[in-house]
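Novice: Got a predicted model here, sequence first, then my questions.
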Amino acid sequence: MNHWLTAPILIPLLGGVLQIFMSYAPMQLRRTLALGTTVMMLVAAVVLLGLADDGAYRMYAFGNWQPPFGIVLVLDRLAALMLMVTAVLALFCHIYSICKTDTQGPHFHTLFLFQLAGLNIAFLTGDLFNLFVAFEILLIASYGLLLHGGGTTRTVPGLHYVVLNLIGSALFLISVGMIYSVTGTLNMSDLAVQVPKISSEELPLVKAGGMLLLVVFGLKAAILPLCFWLPRAYASATAPVAALFAVMTKVGIYAILRVYTLIFGDDAGELANLGMDWIFPFALITLTVGVIGLLGSRTLKTLIAWQVIISVGTLLAAIGLNTSAGTSAALFYLINTTWVVGGLFLVVDLVSNQRGSASDKIVTAPRMRNRGLLGTLFFLGATANAGLPPLSGFFAKLLILQAVTPGIEMAFLWSIILIGGFFTLIAYSHAGSIVFWRNNEGHIESDSKLTLPVTASATALIGLSIVIVALAGPISRYTDATAAQLHNPAGYIEILQMPVITEGE
């Protein structure tokens, strides 16, 4: 069964290569094969989620090279959860894209599948250098996806995105070089063993490398002050790309969770909990700035892009508590916000297509053709994001509030999340009332009609907020077990001693 660990990587990778050779094939055939690839990736994610649910760690070493020298994939609950969240989001984004979005530029499906391969490598790799490789694969693909469709509106935000991430990649290489120069390894489980043994003379170099690595992950996650590139970049991207990018910031958050609970966790000696004191206050400031940006948004796409910043701040605030309860609540919230924000990007695009010259601007315009359906979807997404009952956002934020112990942290966290949620509700109410209800006389004459694929994709992602509520018990139990596994990394470290298995069991 260990061969299944390669499936989420090989399926989109081979699918992307196949799309290159099929560049002159009929679009309908390319679409069919691309969607089939995404469906197979979802099936692989479901299988791995089932395997990881027993709490055991599984390792796959390419070429039968024993760690720490070889390329190692590791499956645990967290990796399986991230694979599942990504696969579900990717499927609906891919379905949405087949309604002419994929024809706005060349190689859309190739870039989309390579992006998924990079994301899955990041979630499964057990090596810091291969995490860097995964970042480069997904970033190179994201550069093309961000500029997909052309137009000057995407050029400047795209350039900012490329430059900042190139700087982040350079810093990533420098940081892993600093760590490797002292420890002689970049295998994560091996680093967890070596870091507590570092001498006092070499400690500053590893500490500097670890803090620099935190800055890189903070850039990927878009934490303040490294977040101002995101709203314009996401707002200018095509709808399925922006929706898929809802999981991009979660890669940085995943990396923080993985590295700073395993390598720099409680058992890291003098480097224990490195940088964790900084995460909580910066997360709260990020959340606050996100709410301010939300209130000042002039377009619906920008509004949802600032919601991504809010979700980053909320996630990292829970993670910054550095407790199992906080981590579990963060993971529950991660599932909710990734799918709902992705769905809102799709809904906003449908709204924009039906408003003529008004597009997604928060201004009055003639009534849309499908105001009732689109207004309902926007309302449900806004309710989930604002954290109102009975949708999943309420339960996710409630778990975060319950995770903090009484004290100064509780005062700050409760105040900012509750006040921020109130102003988030105001921002969504203001935008929704203007766009959907304060209409001018007449109707917009638009050729843009809702088709089944785009309607089903947007409805499914928003509707998942209801599914999460229905499955809140099992999901909460899974996130609790995942958090416990993360905060007790002994099992992950022990896989270093396991025999490499490359043959089928």
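Specialist: Done, it's in. Since we're looking at a predicted model, the values are computed, not measured. Residues are numbered from 1 along each chain as shown.

Novice: switch to C-alpha atoms for all contacts and neighbour counts from now on
Specialist: Fine.

Novice: As a check, name the ranges of all strands in this protein.
Specialist: Ranges of strands in the chain, per DSSP state E, are 58-61, 72-75, 366-367, 440-443.

Novice: Let me know which of those is the nearest to residue 272.
Specialist: Across the strands of the chain, the minimum distance to residue 272, taken as Cα to Cα, is reached by strand 72-75, at 23.0 Å.

Novice: so what does the closest one touch, helix or strand wise?
Specialist: Under the contact definition 3 or more Cα pairs under 8 Å, 6 or more residues apart in numbering; DSSP states H and E, strand 72-75 sits against strand 58-61, helix 108-124.

Novice: Buried residues, the last one. List them.
Specialist: Along helix 108-124, the positions that meet the burial threshold by neighbour count (16 or more other Cα atoms under 10 Å) are 108-124.

Novice: same deal with the first one?
Specialist: Applying a neighbour-count criterion of 16+ other Cα under 10 Å, the buried positions in strand 58-61 are 58-61.

Novice: What lies in contact with it?
Specialist: The contact list for strand 58-61 (Cα atoms under 8 Å, 6 or more residues apart in numbering) reads 2-3, 5-6, 67, 70-76, 495, 500-502.

Novice: ok, so of those residues, who is nearest residue 239?
Specialist: Out of those, the member with the shortest distance to residue 239 (by Cα to Cα) is residue 6, at 29.5 Å.

Novice: what's near enough to touch the closest one?
Specialist: 60, 73 are the contacts of residue 6 under Cα under 8 Å, 6+ apart.

Novice: Would you check how far apart it and residue 55 are?
Specialist: Applying Cα to Cα, to the nearest Å, the value for residue 6 to residue 55 is 19 Å.

Novice: ditto for residue 356
Specialist: From residue 356 across to residue 55, the span is 52 Å (Cα to Cα).

Novice: cool, and residue 394?
Specialist: When residue 394 is compared with residue 55 (using Cα to Cα), they lie 28 Å apart.

Novice: more neighbours, those two?
Specialist: residue 394 (19 against 15; other Cα atoms under 10 Å).

Novice: Setting aside sequence neighbours, what's the nearest residue to the more buried one?
Specialist: residue 387 (4.0 Å; Cα to Cα, 6 or more residues apart in numbering).

Novice: putting a second one here so we can go through both:
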Amino acid sequence: MNHALILPLLLPLFFGSGLLIAHRASPALKRWLSVLATWALMPLAGWLLVLAGDDRIHVYVLGNWQPPFGIVLMLDRLGALMLAVTSVLASAAVLYASRGDDDRGPNFHALFQFQLLGINGAFLTGDLFNLFVFFEILLIASYALLLHGQGPGRARAGLHYVVLNLVGSSLFLIAAAILYGLTGTLNMADLGVRVAAAEPSEAPLLAAAGFLLLVVFGLKAAILPLHLWLPRAYASATAPVAALFAIMTKVGLYAIVRVFSLVYGDAAGTLAGMIEAWLWPLAMLTLAFGVFGALAAKELQLLMAHLVVVSVGTLLAGIALGSEQGLSAALYYLLHSTLISGALFLLADLIVRQRGEVEGRLVVSPALRQPLLLGAMFFFGAISVAGLPPLSGFLGKVMLLRAVGPGEQALALWPVVLIGGLGMVVALSRAGSLLFWRATDEAPLRERADGVRLLACVWLLAGSLVLVVAAQPIQAYVQAAAAQVHQLGPYFDIVRGGAR
């Protein structure tokens, strides 16, 4: 077995546990350990990208218990891609946090590592129950990270977030129990085989379990109408936590792709494509309401949070097309939206630090200490997230619009995406004018932006340029990933004893 597959779990697990044990250690030591563990994930994720590039399904069998009876980790192009974007995002977030944000509460870096453990585990597991376990790990860590820094705003947002996710966890367990009771397995590849061979009398219960899972994953992904928790939670969190949370909605979307391609995919007989009719209107409504929320936002952080909802709707539209071209466009846009959303949360914090008592409210305030630098970064991020040329957001939207053929879907997608893009431009232009062009006569604050914080923000913003410069190989990789997801035979071979 290639032990590299389990390292994305062992690194945050051991370092997170060590940081808890050494909670009395100096802050500097804990920061160095956390940064070391997080940055070590980047070369590891790069190696796994190369490993998955041979188009084989790589399996790690824990305890040598062969599937479907044991715990299985599964690496394909899609999982490797998600691990890579997580490692890049987390590297910038932990660097930003190490400049003082981690001092606002205890055990920040241990919680950060456990959050990464849950996220990486969700992308690697091949078992539905272990997907639930990793969901719980990342959620428990996220509860504490959301409340990091305390304050009534975070407490209110955290309460809503916790209650809704506890309900989601209960529904997840009910769905898993139904599937196990009917099929006798929770290995996702084995579930796909058994659902395809299920009796017609079992189809209604299997469909009910599938729709429960859609509700659970829709809650994690913040799909309308289950998105109401996200804007206030993300806006209330500290900047590095909000930046890391940019990948959280993608975990829910990834779970939709993984479960509904393997378990309820093309081989599922009468249940094949059971959610396609639901995904399309949900995608359009989520995108539209995200834009309305951005236009109505009265705080900078709230604006950035609604842009995450917009990205969720855009990604879901690509998934809802049900084609390799649509999924590949969604994966490219996922890379772009994750990095840029994380960068904008960090940038919003840099701007707020120079606005004094006004903080993030979108009102006229004293001039910023570094208006040219922060204004240029805001302009770059706004162009990218709004999907204007020549940055990665534009390429992602072009790929998505080209993926839809002529017909009703095109009539719905093109106006929503283009008009939604115009709404984002309006919302960001309004915010930019208040932040950088209109100012009172009061003297600006003396504090300049911290150099390391600036580096972390620029690191993520530069991802948009990388996605443009390296667009051809990246597009080829995401196309191959989308094609692999739709080829179910190699996944089913995991439990049929085929070559792995």
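Specialist: Ah, there it is. Fair warning: this is a prediction, and the values are worked out from it, not measured in the lab.

Novice: Quick check: TM-score for this pair?
Specialist: TM-score of the superposed chains, computed with TM-score structural alignment, normalised by the length of the second structure, equals 0.99; 500 aligned residues with a Cα RMSD of 1.1 Å.

Novice: I'd say residue 183 of the second structure and residue 193 touch.
Specialist: No: using Cα atoms under 8 Å as the test, residue 183 of the second structure is too far from residue 193 to be in contact (9.6 Å).

Novice: what's near enough to touch the closest residue to residue 78 of the first structure other than its chain neighbours?
Specialist: In space, and not counting its chain neighbours, residue 78 of the first structure is closest to residue 482: 5.9 Å by Cα to Cα, 6+ apart. Taking Cα under 8 Å, 6+ apart, we find residue 482 of the first structure in contact with 77-78, 328.

Novice: Next: residue 475 of the second structure.
Specialist: Residue 475 of the second structure touches 328, 332, counting by Cα under 8 Å, 6+ apart.

Novice: still on that earlier bit, the strands of the first structure into CSV, with extra columns for distance to residue 296 of the first structure?
Specialist: What follows is the strands of the first structure, written out as CSV (distance: least, Cα to Cα, whole Å):
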stretch, distance to residue 296 of the first structure
strand 58-61, 47
strand 72-75, 42
strand 366-367, 23
strand 440-443, 23
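
Novice: circling back: residue 293 of the first structure is nearest to which of the helices and strands packed on strand 72-75 of the first structure?
Specialist: Closest to residue 293 of the first structure of these is helix 108-124 (Cα to Cα; 27.8 Å).

Novice: tell me the average deviation of that closest one from the second structure after fitting.
Specialist: Once fitted to the second structure, helix 108-124 of the first structure is off its aligned match by 0.3 Å on average (mean Cα distance after the TM-score superposition for the first structure).

Novice: Equivalent analysis for stretch 171-182 of the first structure, please.
Specialist: The superposed stretch 171-182 of the first structure is, by mean Cα distance after the TM-score superposition for the first structure, a mean 0.5 Å from where its aligned residues fall in the second structure.

Novice: buried stuff in that stretch?
Specialist: Those would be 171-173, 175-180, 182, for stretch 171-182 of the first structure by 16+ other Cα under 10 Å.

Novice: Same check on stretch 433-443 of the second structure?
Specialist: Neighbour count says stretch 433-443 of the second structure has 434-436, 439 buried, by 16+ other Cα under 10 Å.

Novice: Could you do stretch 207-225 of the first structure as well?
Specialist: The neighbour-count check on stretch 207-225 of the first structure (16+ other Cα under 10 Å) flags 207, 209-224 as buried.

Novice: For residue 261 of the second structure, give its distance to residue 271 of the second structure.
Specialist: Relative to residue 271 of the second structure, and taking Cα to Cα, residue 261 of the second structure is found at 11 Å.

Novice: who's more crowded, these two?
Specialist: residue 261 (23 against 20).

Novice: which residues does the aligned residue in the first structure for residue 263 of the second structure contact?
Specialist: Residue pairing (TM-score structural alignment): residue 263 of the second structure is matched to residue 263 of the first structure. Applying Cα under 8 Å, 6+ apart, we find residue 263 of the first structure in contact with 188-189, 191-192, 195.

Novice: can you list those residues in a markdown table and add distance to residue 202 of the first structure and neighbour count?
Specialist: Below are the contacts of residue 263 of the first structure laid out as a markdown table (distance: Cα to Cα, whole Å; neighbours: other Cα atoms under 10 Å):
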| residue | distance to residue 202 of the first structure | neighbour count |
| --- | --- | --- |
| 188 | 19 | 24 |
| 189 | 20 | 25 |
| 191 | 14 | 25 |
| 192 | 16 | 24 |
| 195 | 10 | 23 |
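
Novice: out of these, who's nearest residue 267 of the first structure?
Specialist: When the contacts of residue 263 of the first structure are compared for distance to residue 267 of the first structure (Cα to Cα), residue 192 wins out at 8.3 Å.

Novice: residues contacting the closest one?
Specialist: 262-264, 268, 493.

Novice: same thing with residue 88 of the second structure?
Specialist: Taking Cα under 8 Å, 6+ apart, one finds 42, 460 in contact with residue 88 of the second structure.

Novice: try 10 Å
Specialist: 38-39, 41-43, 45, 338-339, 459-460, 463 (Cα atoms under 10 Å, 6 or more residues apart in numbering).

Novice: Next, name the residue at the spatial heart of the second structure.
Specialist: residue 247 (2.3 Å; Cα atoms, centre = their mean).

Novice: Report the separation between that one and residue 19 of the second structure.
Specialist: Taking Cα to Cα, one finds residue 247 of the second structure at 23 Å from residue 19 of the second structure.

Novice: Mind checking the strands of the first structure for the one nearest to residue 203 of the first structure?
Specialist: That would be, of the strands of the first structure and by Cα to Cα, strand 72-75, which comes in at 26.7 Å.
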